[in-house]
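Engineer: Just need the structure, nothing else, for what follows:
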Amino acid sequence: MIDYVIVGGGIVGLSVAYALKQQEPEATIQIVEKEKEVACHQTGHNSGVIHSGIYYKPGSFKAKFAKAGSESMRSFCIEHGLDVDICGKVIVATEEKELAQLENLYQRGLDNGLKVDLLSREELLEIEPHVRGLAGIRVPAAGIVNYKHVSEKLAELFVEKGGKLALSQKIIGIQEADEHVDVETDMGRYRTRYLINCAGLHSDRIAKLAGYHLDMKIVPFRGEYYKLKPEKRYLVKNLIYPVPDPNFPFLGVHFTRMIDGEVDAGPNAVLSFKREGYKKTDFSARDLSETLSYQGFWKIAGKFMKEGVEEMRRSYSKKLFVQNLQKLIPEVQEEDLIPGPSGVRAQGLTINGELVDDFHIVSGKRTLHICNAPSPAATAALEIGKEVAQRAKKLHRPGMK
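Structural biologist: Take a look at the predicted model:
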């Protein structure tokens, strides 16, 4: 019998496996991933930002894990020779009405134990000479990395320590008994003492297969990016973010220098018609019908109707997209941009139409389900792995609390 089966070979599943191997070196651990390689979905389509945690509610898992995670991610990359750059970022107020929110963000950063600096217009221009802003915040702890490379290294280290990685296997059935869990894939069966669900975009479905009916559903939102042409990359030194709208759940379009030197601009955020829908034309009748038949979706759609329509318009209009970018960098023109990558965010949504804003972990008798791991999950992955590994050790074990 296997000690642990982990469903999902993204950065969270790999970090959990890595942490378990460190805490229980003799344990037999099997990762089951439906794709032919690791980090194919949310991890492989990530912006590559190492987040500081400035946006998150003090005391939340997000805030705690982001701060610790940014430090452990940097250390991991340095230890294993992976490219990483703690370059810092600026958050820019472009209108008078944003100054109060900028001040609130500054205070939140302090409350979360971060080093943050308020910037005047002149100080902002010293850091990012092409930005248009009234004031800003500098967050030195933010950085950039390639999370696909991090995941591949985690997989390599896990296998070196005796872990098993099963690729191209899709989970089709789970039976949780008192003393074990039977896991059926389209390639065979596993019997395990414990199962840990790190399936990301499909985490709610895996939980349902195990017999857990959640009070939330994963709704996929696609983030679409452009890239600056190489000759225009000088417009962005590092990371440039707007002051987020406190009434809208996404951060807004921003500029990100990637670890390879490219500069991404975006994203907008639109409903994806497929859970793994990276193109506008991607469509799944099952995925879309699940979303449209979900009461919670219509409640949040009604609440953010105006913002949602603007996001859709920007998705189909490069001109509107550029106008939004010009609020931060007026020099950017339509001809400076080429189509970039897209990613899909697995967003937990309650039946009441509320976004699940923090990490959401459901415990069964012999199963753990990470059912909502939004940004900064990649940043925080090593810390999430440690936390989940600790929780897994307490599953159905007398005397442990």
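
Engineer: When you work out contacts or count neighbours from here on, use the C-alpha atoms and nothing else.
Structural biologist: OK.

Engineer: How about stretch 79-99, which residues are buried there?
Structural biologist: Across stretch 79-99, burial judged by 16 or more other Cα atoms under 10 Å covers 82, 84-94, 98-99.

Engineer: Please generate a structure for the following sequence too, so the two can be compared:
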Amino acid sequence: MGNAGGAGRVDCDVLVIGGGIVGLSTAHALAQLAPGTRVVVLEKESGPARHQTGRNSGVIHSGIYYKPGSLKARFAVRGAAEMVKFCAEHGIDHEVTGKLIVATGRDELPRLHALVQRGRENGIPVRELGPAQISEYEPQVQGLAAIHVGTTGIVDYGQVARQLAESSGAEIVYGGAVDLISRRPSGIAVRTTAGLVVRARVLVNCAGLQCDRVARLTGDDPGMRIVPFRGEYYDLARPDLVRGLVYPVPDPAFPFLGVHLTRGIGGGVHVGPNAVPALAREGYGWGVVRPRDVADELAWPGSWRMARRHWRYGAGEIHRSLSKRAFTEAVRRLLPAVSAADLAPAGSGVRAQAVLRDGTLVDDFLIKEGPRAVHVLNAPSPAATASLPIGREIARRALASLRAA
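Structural biologist: Alright, predicted model coming up:
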């Protein structure tokens, strides 16, 4: 199934760039929808799921946050049920835990009520709770009101990605980044830094943090740029303080959910993430700076427009990143018993956030097509939850392009 990159040439029907959960779900869907299709997946790292897929909080999202009718809403609701079924079929550890979304200030109550309505429109079971009922679920959590969402769960998405890779039957080549793409009437040729050349009839770009660059290598204008946001986590030293998943009421102006508490599949509790601008697309700490990535961000007009519009929010997130005390205070709004000593630094992740030229943070999944190419240009959370239906959608588009070619 997998192999290390090396000089040579491979021919295939569909070439998928990116071995995260969306790319691997696409390869898996191609095998189901069109058995016999020759599929190659190129992944620049030495194994799958090394970036967004393997560095998130492991939540199977219900779909309650997303605008009814949007791709996110449709795919998350369907994807959550399919993910649970997939994990059960393949013996992957998972649990449907449910979660609380808790309002801690009066200004959050209208937004909490709006989430109840949105959940019902999306067909999600939602129970409204008062302060006393919150403690039935989470004795240490305090709030003015909350909602319980029963279909939320937890899983290790790295395990899911590895199973998808195995089930896809695709040839997966690790260890070489794409550095040249040549589009011709007969197909697309791709070269990697390991010296491998792959000729394909159709290309699928699932490159995540590098997806806009891959689109431009093909000659297509993505109309957006990836602006990376790092999410930093802590581990809770007293995991018994939290039984399940506890979230704040999100601000609908931003595609981030705020600092939350997530009991993982291994029993530990993650606290986070925040959302701070990263100085590299794969910058998992303040010390990682890549001048090319920073230059790309500064050259994109949308970055400046976004910064002007949201600088107050960004300044607060940076403050919580640099000050453990400030981060702790954000957590204490939900869980008053927490102290700074209870929080131990954990790994971080980077979100590949698409930003349009006018500074808009793209909220929905964004998939664009060009000649012989399908580009997945925005697939942050809940993409892992929704990966099975997203993979089918991308695969259908790739197969349509294949037929047209």
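
Engineer: Got a TM-score for the two of them?
Structural biologist: Once superposed, the chains reach a TM-score of 0.97 (TM-score structural alignment, normalised by the length of structure 1), with 394 aligned residues with a Cα RMSD of 1.1 Å.

Engineer: so how far does the helix or strand encompassing residue 215 of structure 2 sit from its counterpart in structure 1?
Structural biologist: Taking DSSP states H and E as the definition, residue 215 of structure 2 sits inside helix 211-218. Average distance between helix 211-218 of structure 2 and its aligned residues in structure 1, after superposition and using mean Cα distance after the TM-score superposition for structure 1, equals 0.3 Å.

Engineer: Output the residue interval of structure 1 matched by that helix.
Structural biologist: The aligned range for helix 211-218 of structure 2 in structure 1 is 203-210, by TM-score structural alignment.

Engineer: Any chance of a markdown table for the buried residues of stretch 79-99 of structure 1, columns secondary structure?
Structural biologist: What follows is the buried residues of stretch 79-99 of structure 1, written out as a markdown table (DSSP: H, G, I helix; E, B strand; the rest coil):
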| residue | secondary structure |
| --- | --- |
| 82 | coil |
| 84 | strand |
| 85 | strand |
| 86 | coil |
| 87 | coil |
| 88 | coil |
| 89 | strand |
| 90 | strand |
| 91 | strand |
| 92 | strand |
| 93 | strand |
| 94 | coil |
| 98 | helix |
| 99 | helix |
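
Engineer: Looking at the residues you listed, which is nearest residue 385 of structure 1?
Structural biologist: Proximity of the buried residues of stretch 79-99 of structure 1 to residue 385 of structure 1 (Cα to Cα) peaks at residue 82, which lies at 19.3 Å.

Engineer: Matching the closest one against structure 2, which residue comes up?
Structural biologist: Match for residue 82 of structure 1 (TM-score structural alignment): residue 92.

Engineer: ok, that match - contacts?
Structural biologist: For residue 92 of structure 2, the contacting residues are 155, 159-160, by Cα atoms under 8 Å, 6 or more residues apart in numbering.

Engineer: sorry, back to before: give me the contact list for the helix holding residue 215 of structure 2.
Structural biologist: When contacts are defined by Cα under 8 Å, 6+ apart, helix 211-218 of structure 2 is touched by residues 178-183, 205, 207, 221-222, 224-226, 375-377.

Engineer: among those, which ones are buried?
Structural biologist: The buried subset of the contacts of helix 211-218 of structure 2 - by 16+ other Cα under 10 Å - is 178, 181, 183, 205, 207, 222, 224-226, 375-377.

Engineer: Let's verify the equivalent of residue 36 of structure 1 over in structure 2: helix, strand, or coil?
Structural biologist: Counting by TM-score structural alignment, residue 36 of structure 1 lines up with residue 46 in structure 2. Here residue 46 of structure 2 takes the coil state, with states given by three-state DSSP.

Engineer: okay, now residue 46 of structure 2: neighbour count?
Structural biologist: When neighbours are counted by other Cα atoms under 10 Å, residue 46 of structure 2 registers 15.

Engineer: Now do the same for residue 153 of structure 2: its match in structure 1.
Structural biologist: With the correspondence set by TM-score structural alignment, residue 153 of structure 2 lines up against residue 143 in structure 1.

Engineer: Excluding covalently adjacent residues, which one is nearest to its match?
Structural biologist: Counting by Cα to Cα, 6 or more residues apart in numbering, residue 143 of structure 1 lies nearest to residue 86, which is 3.9 Å off, once chain neighbours are set aside.

Engineer: Hmm, the one you found is touching residue 78, no?
Structural biologist: No - between residue 86 of structure 1 and residue 78 no contact is recorded; they are 11.3 Å apart, counting by Cα atoms under 8 Å.

Engineer: if we can go back for a sec, restricted to strands, list the buried ones among the contacts of helix 211-218 of structure 2.
Structural biologist: Under the assignment DSSP state E, those contribute 178, 181, 183, 205, 224-226, 375-377 to strands.

Engineer: matching residues in structure 1 for the longest helix seen in structure 2?
Structural biologist: Residue-count comparison of every helix in structure 2, with assignments taken from DSSP state H, identifies helix 301-322 as the longest. Residues 295-316 of structure 1 are matched to helix 301-322 of structure 2 when aligned by TM-score structural alignment.

Engineer: need the helices for structure 1, in chain order.
Structural biologist: Using DSSP H, helices in structure 1 cover 11-23, 61-79, 99-111, 121-127, 147-160, 203-209, 285-292, 295-303, 305-316, 318-325, 381-392.

Engineer: Now tabulate these in TSV and tack on distance to residue 279 of structure 1.
Structural biologist: Formatted as TSV, the entries for those read as follows, by distance: least, Cα to Cα, whole Å:
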stretch	distance to residue 279 of structure 1
helix 11-23	22
helix 61-79	29
helix 99-111	34
helix 121-127	35
helix 147-160	20
helix 203-209	22
helix 285-292	14
helix 295-303	21
helix 305-316	11
helix 318-325	16
helix 381-392	26
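
Engineer: Tell me which of those sits most buried.
Structural biologist: Mean neighbour counts were taken over the helices of structure 1 using mean count of other Cα atoms under 10 Å, and the top value, a mean of 26, falls to helix 11-23.

Engineer: Mean per-residue distance, that helix versus structure 2.
Structural biologist: Helix 11-23 of structure 1: mean distance to aligned residues in structure 2 after superposition is 0.5 Å, counting by mean Cα distance after the TM-score superposition for structure 1.

Engineer: okay, that helix sits on what stretch of structure 2?
Structural biologist: Under TM-score structural alignment, the alignment places helix 11-23 of structure 1 onto residues 21-33 of structure 2.
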